[in-house]
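[1] Predicted model and sequence follow; I will ask about them next.
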Amino acid sequence: MDRFTVRLPPDLAQRFDAAASVCGGRSRLLRRLIEASAADGNPHSGSAPAEPLTGKLTLRLGAADLAAVEAAAAAVGLSRTQWVVALVRRRLHGRPQFSPPEAAACIEVQRDLRRIGVNLNQIARTMNATVPGGRVPDLELARIVAFAAEVRGGLSGLRRAFEGNLDYWSAGS
């Protein structure tokens, strides 16, 4: 196996460790992030630059504004530079911007939805193959309806999470 070595400032390493602790540790989270970045459906495509960075923007803020930016960035697990870049990208491109823990959570949800899709296909095949006369028993039908409602509830929660992210980065927030 290949090995990657990354040097990070201590505060970023601590924040990453905190995010990784809920995902099974550093290696597991790094592996997930790398897999997701290498996959076609990259959930980071909205927050990663589409082209190499070619310019630098410098801001001078008063002490109160700088403290407010640092507090807002820390609250979502970003450095102040990452926070300002996410804010600018949200306003320019209109896409959600995720912090590393949020991105990891989105990756996990994406995996879960894929598993659910596979399971639904298997259930449908089994039901079609084993039901005599083409009539699904009421108990089985109730279970499927309940499962579909649970999936819709999960998707509704995911939609609210995306809307909340977009609201956070919108003007007036």
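    Done, it's in.

[2] When you work out contacts or count neighbours from here on, use the C-alpha atoms and nothing else.
    Will do.

[3] List the buried residues for stretch 118-135?
    For stretch 118-135, the neighbour count (16 or more other CA atoms under 10 Å) marks Met127 as buried.

[4] same question but for stretch 141-149, I mixed them up
    By 16+ other CA under 10 Å, stretch 141-149 has no buried positions at all.

[5] Included below, for side-by-side comparison, is a second structure:
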Amino acid sequence: MDRLTVRLPPDLARRFDAAAAGHGGRSRLLRRLIEGAAQASLPDGPETASTSASAKLTLRLRVDDLGLLEAAAADAGRSRTQWAVSLIRRRLHGRPQLRPSDAMAFIGIQRELRRIGVNVNQIARALNTAVLEGRVLDLEVIQLDAFAAEIRDHLSGLQAAFRGNLDYWSDR
């Protein structure tokens, strides 16, 4: 027989044992769950590895180090594995490591900057056609200055966010 090993947090293991007690024990319930999953309809075709092959890395840490890791991960809104992977990827690739919510925020900023860019282009086009005897309409100049200031503010915020993300994952 093949043997499967599953690592669980202590709380989840206790809750599973409590649930398994009414089903003949841990092994019997696990076998039933695995049989049910194996009988579920699987995609047709040959089995292929996932599009991003991965390998497992196991770390042994002192209890106090593990506590610090869990606290840092919780502060960052990640599991300890996600936090460690982000740290390693940041060091290896030198790129920001964003949570999905952060990535969505950056996409929103990018969308706003595009919107502002379209408006600036429209104003520039209006300025090119609104020149009257060497004078530009004052309203368009004021709007252009306001948009330029707004773009600078958004870019500063975006740069600060990226700097903060990179600093977080860098050596302290």
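    Thanks, I have the structure now. Since this is a predicted model, take the numbers as computed values, not measurements.

[6] can you give me the helices for structure 2?
    Under the criterion DSSP state H, helices of structure 2 are mapped to 10-21, 26-39, 63-75, 80-93, 100-129, 138-169.

[7] Which of those sits closest to Ser52 of structure 2?
    Smallest distance to Ser52 of structure 2 across these (CA to CA): 14.4 Å, for helix 80-93.

[8] what about Phe16 of structure 1, neighbour count?
    As a burial measure, Phe16 of structure 1 scores 19 neighbours (other CA atoms under 10 Å).

[9] How about Arg80 of structure 2?
    For Arg80 of structure 2, using other CA under 10 Å, the count is 19.

[10] Which residue is the nearest non-sequential neighbour of it?
    Nearest non-adjacent residue to Arg80 of structure 2, counting by CA to CA, 6 or more residues apart in numbering: Ala73, 5.2 Å away.

[11] Can you give me every residue that contacts the one you found?
    79-80, 82-83 (CA atoms under 8 Å, 6 or more residues apart in numbering).

[12] between the residues you listed, which has the most around it?
    Highest count within those by other CA under 10 Å belongs to Trp83, 21 neighbours.

[13] which residue lies farthest from the center of structure 1?
    Most distant from the centre of structure 1: Gly133, at 43.9 Å, with distances by CA atoms, centre = their mean.

[14] measure the residue in structure 2 that that one lines up against to Ile123 of structure 2 for me?
    When structure 2 is aligned by TM-score structural alignment, Gly133 of structure 1 is paired with Glu133. Distance, Glu133 of structure 2 to Ile123 of structure 2, by CA to CA, to the nearest Å: 19 Å.

[15] Also Arg89 of structure 2?
    From Arg89 of structure 2 to Ile123 of structure 2 the distance is 43 Å (CA to CA).

[16] now Gly117 of structure 2
    Separation of Gly117 of structure 2 from Ile123 of structure 2 (CA to CA): 10 Å.

[17] now swap in Ser170 of structure 2 and tell me
    Ser170 of structure 2 is 42 Å from Ile123 of structure 2, where distance means CA to CA.

[18] got it, and Ala161 of structure 2?
    For Ala161 of structure 2 relative to Ile123 of structure 2 (CA to CA), the value is 29 Å.

[19] Of all residues in structure 1, which one is nearest the centre?
    Nearest to structure 1 centroid, counting by CA atoms, centre = their mean: Cys106, 2.4 Å.
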